[in-house]
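[1] structure of the sequence below:
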Amino acid sequence: MSTFGTHFRVTTYGESHCRSVGCIVDGVPPGLPITEADIQPQMTRRRPGQSALTTPRNEKDKVEIQSGTEFGITLGTPIAMMVRNEDQRPHDYGGGGKSDMDSFPRPSHADFTYLEKYGVKASSGGGRSSARETIGRVAAAGIAEKYLTLSHSVSIVAWVSGVGSEHQFPPTAQHPTYATQPEFLSLIDTVTREKVDSFAPIRCPDSASAARMTKTIEQFRDAHDSIGGTVTCVIRNCPIGLGEPCFDKLEATLAHAMLSLPATKGFEIGSGFGGCEVPGSTHNDPFFVDPTTGKLRTRTNNSGGIQGGISNGAHIYFRVAFKPPATIGQQQATARYGGEEGVLEAKGRHDPCVVPRAVPIVEAMASLVVMDALMGQVSREGMRSRLPALEGKMSGMMLGVGESGTNANSGDVARVVNGGGDGEGK
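    Take a look at the predicted model:
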């Protein structure tokens, strides 16, 4: 349907060329300071018309909070937010019978499938399949990010890591997965949104890669064509213990969130597909005791910060693949809804590549996933805290593991009982 989340529930509404788009957010904790000023920066990063690399549609995308706050403080009641569509051109798509486009299902677009599913479809743009729908997601994420920042200093940063065949971190014989490339590991430690935006409009934080990617998009744009790409995202300071085995593992909900975005075609987390090319002895993430905190952590992070579907405290990082935008300016031989063969030359305003504007949308969905998972875990911990203490029978003590990471009685390295949580112990 149009609702995402279990505890932090986001319902979006609106089509690409209706009067407004927006969302209703339920489950927002009361007492959170929030105003339009907290939400607008990401809306502005997402908006169309930013540069010659994006659609020329000119929208301010100014968000308006309609309910759920008073004097800039959340009340705990549903928050409604709205963005008005100001630069509407439904006639570009056949609205009102002024164009031939409405007689064709656009190749690789959602026109045909929406019509088959509902028996009716929006005549203008992509309707609900348009990226315009993501405005509600980004607005809702502004609330989630504010809470995550104040409560746990969570930092979520995404950037363009590939356009067409141009990659920021191409695989090599030594590093078939970017998860082991020193440059990548250094980047996810330090990258910021300000750094990413300093490479606008392409949003790839590397000068050489940004130049190549920009040139690629320009070539396809000038040929009235389109091209796809990838966005990489890192989540830092994510609390340990988020994720709900078995069907709502944290990587599963992240995949759900990312693949719900328009134009997405792939998702990989941690070492991803490249990690399948190395042996377990290389891929495993050994533990050690951090001398600063006295707690266990992993020496490497091929797992991408999630093990057994549960966050382990390391950086969570993943990559999302976006296909070339379906609507292009070239003539395409195709068929009309009636079955007659014809030639479609699409009108309207569209991105030649979606990834530069997808950056804040990927960040938004990541924040919604973390917020929802955190609320579930906090609820569980709150219920557990009302029970009598188990006097050392649980946690590490169950396995005889002391703070040193060894058996508290014999000094031997503790052995895990009954297998692991990632496909082992079957």
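
[2] okay, CA-based contacts and neighbour counts for the rest of this
    Will do.

[3] taking the centroid of the protein, which residue is nearest it?
    In the chain, the C-alpha nearest the mean C-alpha coordinate belongs to residue 362, at 2.9 Å (Cα atoms, centre = their mean).

[4] residue 108 versus that one, what's the distance?
    Relative to residue 108, residue 362 is positioned 22 Å away (Cα to Cα, to the nearest Å).

[5] what's the answer for residue 368, then?
    According to Cα to Cα, residue 368 and residue 108 sit 28 Å apart.

[6] okay, those two: which has more neighbours?
    Comparing residue 368 with residue 108 by other Cα atoms under 10 Å, the one with more neighbours is residue 368, at 28 against 13.

[7] and the strand or helix carrying that one, what does it pack onto?
    Here residue 368, judged by DSSP states H and E, is contained in helix 355-385. On a contact count with 3 or more Cα pairs under 8 Å, 6 or more residues apart in numbering; DSSP states H and E, helix 355-385 meets helix 36-46, helix 134-152, strand 155-163, strand 229-236, helix 250-259.

[8] and this one, please, so the two structures can be compared:
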Amino acid sequence: MKNTFGNHISITLFGESHGEAIGAVLDGLPAGFEIDLDKLNWEMEKRKAKGKLSTRRQEADQVQFVSGFFEGKTTGTPLTILIANTNTRSQDYAQLKYRLRPGHADLAAFEKYSGYQDYRGGGHFSGRLTAPIVAAGAICRQILEAKGVRLATHIQSLHGIVDDDFDFDSACLTQQMDILNQKEFPVLNEQAEEKMKEEIQQASANLDSVGGILQTVITGFPAGIGEPFFDSIESTLSHLMFSIPAVKGISFGEGFGFAHLYGSQANDPIIIQDGVIQTQTNRNGGINGGISNGMPIVFQTCIKPTPSIYQPQHSVNYQTKEDVILEIKGRHDPAIIHRARAVVDALSAFGLLDLWMSHQATTSFEA
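    As a prediction, this is how the structure comes out:
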């Protein structure tokens, strides 16, 4: 079972939704970096379930450093993060042990682990495991920010409701990113925000759920980082985004819109401005040949509707092989897209920091 990712730095993920604790190990971090715990806790806050838009399972998500952190700074040794599970109701899942939940990993888990998996709350497949990812990514984000790299994510659309676009004029973009990073519900247009919240609450009232698309922008990331093929920026970020349980699609820059363009429209004209070579447009999302070109990195991730819904659904009992009508109980989100924003930001920061550190390690040996 592979739960470790990364080259120059690595993250190892462990735990189950209803186990004693969940956590992550970050290995390869530079020594002596001061971690701002207030910033880390704010990233955790953005992932938390709150109010009518989220599950009623509300965890404190208090981050505990077990190793690799001393007197406020990283030591350079493996940094181990623990987060206790304190609000579990495992009895909600007892009747579901063999009843396969549509949209969940239950069937695939039985086939892979022969019934030995922890089925409570989705076990290791649960979105609960994104909490230590956010904590680990928040540290990586702080390291990037110290080097002038900034990132932000907004809900580009939710069930057909569309937010304002990023304004890529440098001053306006910086302001938009600042606004989003201070909001729990990451939307630029206030009217769109209210409509999205109403749509989520309506889905909840209908015993249903909704999904949408997140859009992420990263500025200040240096040109020349990434590899042409297997460790391209696109392949690295895609690998990480698809590790988020709810993600079902990713695109970069113009994305699938390229299918409707001519080459003359798809290409970004190259210009020189204030002595700096850059592109006039950014349809390729700041990446060419798998390598950063100095423009903002832009990508979209598709978040599917939460699979745990309260409507009756057709399913099968894995043990008896009989048809059943499944009615899920317990506490579930009518939408997770606003909470997933923090996870996308975290894994973006981790992936880009790993690529940058690998690049630095290589170039330090060049003639």
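
[9] on that earlier part again, including mean neighbour count, could the helices and strands packed on helix 355-385 of the first structure go into TSV?
    Formatted as TSV, these follow (neighbours: other Cα atoms under 10 Å):
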stretch	mean neighbour count
helix 36-46	18
helix 134-152	22
strand 155-163	26
strand 229-236	24
helix 250-259	21
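
[10] and residue 382 of the first structure, which of those is closest to it?
    helix 134-152 (15.9 Å; Cα to Cα).

[11] residues making contact with the closest one?
    Residues from elsewhere that reach helix 134-152 of the first structure, judged by Cα atoms under 8 Å, 6 or more residues apart in numbering: 10-13, 21-25, 28, 32, 34, 38-40, 42-43, 46, 63, 81-83, 154-155, 237-239, 261, 360-361, 364-365, 367-368, 371.

[12] and the angle from it to helix 355-385?
    50 degrees (axes from the mean of the first three to the mean of the last three Cα atoms, to 10 degrees).

[13] now helix 134-152 of the first structure, how far from the centre of its chain.
    Centroid separation for helix 134-152 of the first structure versus its chain: 12 Å, with Cα atoms, centre = their mean, to the nearest Å.

[14] what angle do that helix and strand 155-163 make?
    For helix 134-152 of the first structure against strand 155-163, the angle by the same axes, to 10 degrees is 140 degrees.

[15] so who does residue 126 of the second structure touch?
    Residues near residue 126 of the second structure by Cα under 8 Å, 6+ apart: 16, 17, 245.

[16] for residue 118 of the second structure, state which of the residues you listed is nearest.
    residue 16 (7.3 Å).

[17] okay, now that closest one: neighbour count?
    Here the number of neighbours of residue 16 of the second structure (other Cα under 10 Å) works out to 23.

[18] the one 10 residues further on now?
    Around residue 26 of the second structure sit 27 other residues, with neighbours defined as other Cα under 10 Å.

[19] name the element the counterpart of it in the first structure belongs to?
    Alignment note: residue 26 of the second structure maps to residue 25 in the first structure; criterion TM-score structural alignment. Using DSSP H and E, residue 25 of the first structure sits in strand 20-26.

[20] mean distance, that strand to its aligned residues in the second structure?
    When the second structure is overlaid, strand 20-26 of the first structure sits 0.6 Å from its aligned residues on average, using mean Cα distance after the TM-score superposition for the first structure.

[21] and for that strand, what are the contacting residues?
    Residues outside strand 20-26 of the first structure that contact it (Cα under 8 Å, 6+ apart): 7-15, 77-85, 132-133, 135-137, 139-140.

[22] which ones among the residues you listed lie within strands?
    9, 10, 11, 12, 13, 79, 80, 81, 82, 83, 84 (DSSP state E).

[23] any idea how many residues pack against the closest residue in space to residue 303 of the first structure that isn't next to it in sequence?
    Counting by Cα to Cα, 6 or more residues apart in numbering, residue 303 of the first structure lies nearest to residue 270, which is 5.0 Å off, once chain neighbours are set aside. Counted by other Cα under 10 Å, the residues lying close to residue 270 of the first structure total 23.

[24] residue 270 of the first structure and residue 318 touch, don't they?
    Yes. Between residue 270 of the first structure and residue 318 there is a contact under Cα atoms under 8 Å: 5.9 Å.

[25] find the residues that touch each one of those two.
    Joint contacts of residue 270 of the first structure and residue 318 (Cα under 8 Å, 6+ apart) are residue 304.

[26] still on that earlier bit, the inter-axis angle of the strand holding residue 25 of the first structure versus strand 9-13?
    Using the same axes, to 10 degrees: strand 20-26 of the first structure against strand 9-13 is 160 degrees.

[27] neighbours of residue 78 of the second structure, just the number please.
    Quick note: residue 78 of the second structure (other Cα under 10 Å) scores 20 neighbours.

[28] show me where the stretch 151-300 of the second structure has helices.
    170-181, 190-205, 233-241, 263-266 (DSSP state H, counting those that start in this stretch).
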